[in-house]
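Asker: I'd like to go over a predicted model; first the sequence, then the structure.
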Amino acid sequence: MEEIVEKRVVAVVAVIVLLVGASVASIIYMKSGKNDGSKTAYIYRDNELLRTVSLDDVKNPYTFRIEYGDGEYNDILVENGKIKIADASCPDKLCVNMGYISEPLMPIICLPNHLVIRIVNDGEESPSLDGVVY
């Protein structure tokens, strides 16, 4: 009976050690690729690439405006490693309230103005929109 209990304890300890090791290895793997290479923001409107912006080595923050017909616009603020919509003509300003993005995890989307900003890390495939934004 003692032998069975000892085997179970050894098996449980081995599983715990494997899980901890796999967790540490995955964290190291994920961290190793995030800050290496350059980041580029791709700005789209109606699935058309309007502009690409390098987010690396921005010495001084700068703003530029993307204008459309009928007085619609988005003011984009670029800082070192991050980008955001600083102001927009849309009524709800949800895109402004999204704040900065610095990783490709989630894009900034302005639905009323049909604008999408995506970040791509160097070495990854250029983004392509998988649908029409409306």
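Answerer: Received, thanks. Numbering: from 1, shown residues only.
Asker: going forward, measure contacts between C-alpha atoms and count neighbours the same way
Answerer: Fine.
Asker: what are the ranges of the strands in the protein?
Answerer: 39-45, 48-54, 62-67, 73-79, 82-88, 108-110, 115-121 (DSSP state E).
Asker: which of those strands sits closest to A22?
Answerer: Of all the strands of the chain, strand 115-121 sits nearest to A22, with 24.8 Å by C-alpha to C-alpha.
Asker: what packs against the closest one?
Answerer: strand 39-45, strand 108-110 (3 or more C-alpha pairs under 8 Å, 6 or more residues apart in numbering; DSSP states H and E).
Asker: helices and strands around the shortest one, which ones?
Answerer: Spelled out, that is strand 108-110. helix 94-97, strand 115-121.
Asker: deepest-packed of the ones you listed, please.
Answerer: strand 115-121 (a mean of 23; mean count of other C-alpha atoms under 10 Å).
Asker: A further structure is provided below for comparison with the first:
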Amino acid sequence: MPPELRHPNEARAVGRRLVSKAASRMRRMELVASRMGLFISLEETEVFEQHLACDRVDDNLTFLALFQKMWDEIIKFSGSAKMKKISVTFSKLERSASQQQCELFSDDSREKRKKISQTLDSINQK
């Protein structure tokens, strides 16, 4: 990352943007993920890594909540150290159609989050 974005507050914004862009790509590819990872390299060459499992989802709100949980854990250890690199991964990917086949009961909140994410995608494409 450029030096002006390496402070934790600015780096967090970069990470959130990475999460949103990756989730948008997953939706375009009709994929869902049930695991997310966050990797942060500090300027002092120390590396932090966190992974969290979740339901099979593709919405921004869920992934941003996971990001925040992992971010908070990493910040406990890294403090205000400057960050050199942030990467986000989604794993345990499946086709979104298989998600619908496996669910017996609909989850209204999940549908709302998905619609919000799709709306954000259409806004960001303009």
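Answerer: Structure received. Quick caveat: nothing in here was measured; it's all calculated off a predicted structure.
Asker: now the TM-score, please.
Answerer: The TM-score (TM-score structural alignment, normalised by the length of structure 2) is 0.29; 63 aligned residues with a C-alpha RMSD of 4.5 Å.
Asker: of all the strands of structure 1, which one is nearest M30 of structure 1?
Answerer: Closest approach to M30 of structure 1 among the strands of structure 1 (C-alpha to C-alpha): strand 115-121, 13.1 Å.
Asker: dump the strands of structure 1 into TSV; add distance to E2 of structure 1 as well.
Answerer: Output for the strands of structure 1, formatted as TSV (distance: least, C-alpha to C-alpha, whole Å):
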stretch	distance to E2 of structure 1
strand 39-45	58
strand 48-54	64
strand 62-67	71
strand 73-79	64
strand 82-88	60
strand 108-110	60
strand 115-121	55
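Asker: out of those strands, which is closest to R8 of structure 1?
Answerer: strand 115-121 (45.4 Å).
Asker: in structure 1, where's the longest helix?
Answerer: Counting residues, the longest helix found in structure 1 (DSSP state H) is helix 2-34.
Asker: now that helix and strand 115-121, what's the angle there?
Answerer: Using axes from the mean of the first three to the mean of the last three C-alpha atoms, to 10 degrees, the inter-axis angle of helix 2-34 of structure 1 relative to strand 115-121 is 110 degrees.
Asker: just checking, what packs against helix 2-34 of structure 1?
Answerer: By 3+ C-alpha pairs under 8 Å, 6+ apart, helix 2-34 of structure 1 packs against no helix or strand.
Asker: picking up where we left off before, can you redo the helices and strands packed on strand 115-121 of structure 1 as a markdown table with mean neighbour count?
Answerer: What follows is these, written out as a markdown table (neighbours: other C-alpha atoms under 10 Å):
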| stretch | mean neighbour count |
| --- | --- |
| strand 39-45 | 22 |
| strand 108-110 | 23 |
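Asker: so which of those comes closest to N121 of structure 1?
Answerer: strand 39-45 (4.5 Å).
Asker: what's the angle from the closest one to strand 48-54?
Answerer: In terms of direction (the same axes, to 10 degrees), strand 39-45 of structure 1 departs from strand 48-54 by 160 degrees.
Asker: now distance to V20 of structure 1 too, for the helices and strands packed on strand 115-121 of structure 1, in CSV please.
Answerer: Below are these laid out as CSV (distance: least, C-alpha to C-alpha, whole Å):
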stretch, distance to V20 of structure 1
strand 39-45, 31
strand 108-110, 35
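Asker: between those strands, which one is nearest to V120 of structure 1?
Answerer: strand 39-45 (5.4 Å).
Asker: tell me the angle that closest one makes with strand 82-88.
Answerer: Using the same axes, to 10 degrees: strand 39-45 of structure 1 against strand 82-88 is 30 degrees.
Asker: residues touching the residue minimising distance to the centre of structure 2, list them.
Answerer: In structure 2, the residue lying closest to the centroid (C-alpha atoms, centre = their mean) is V19, at 3.5 Å. Applying C-alpha atoms under 8 Å, 6 or more residues apart in numbering, we find V19 of structure 2 in contact with N60, F63, L64, F67, V88.
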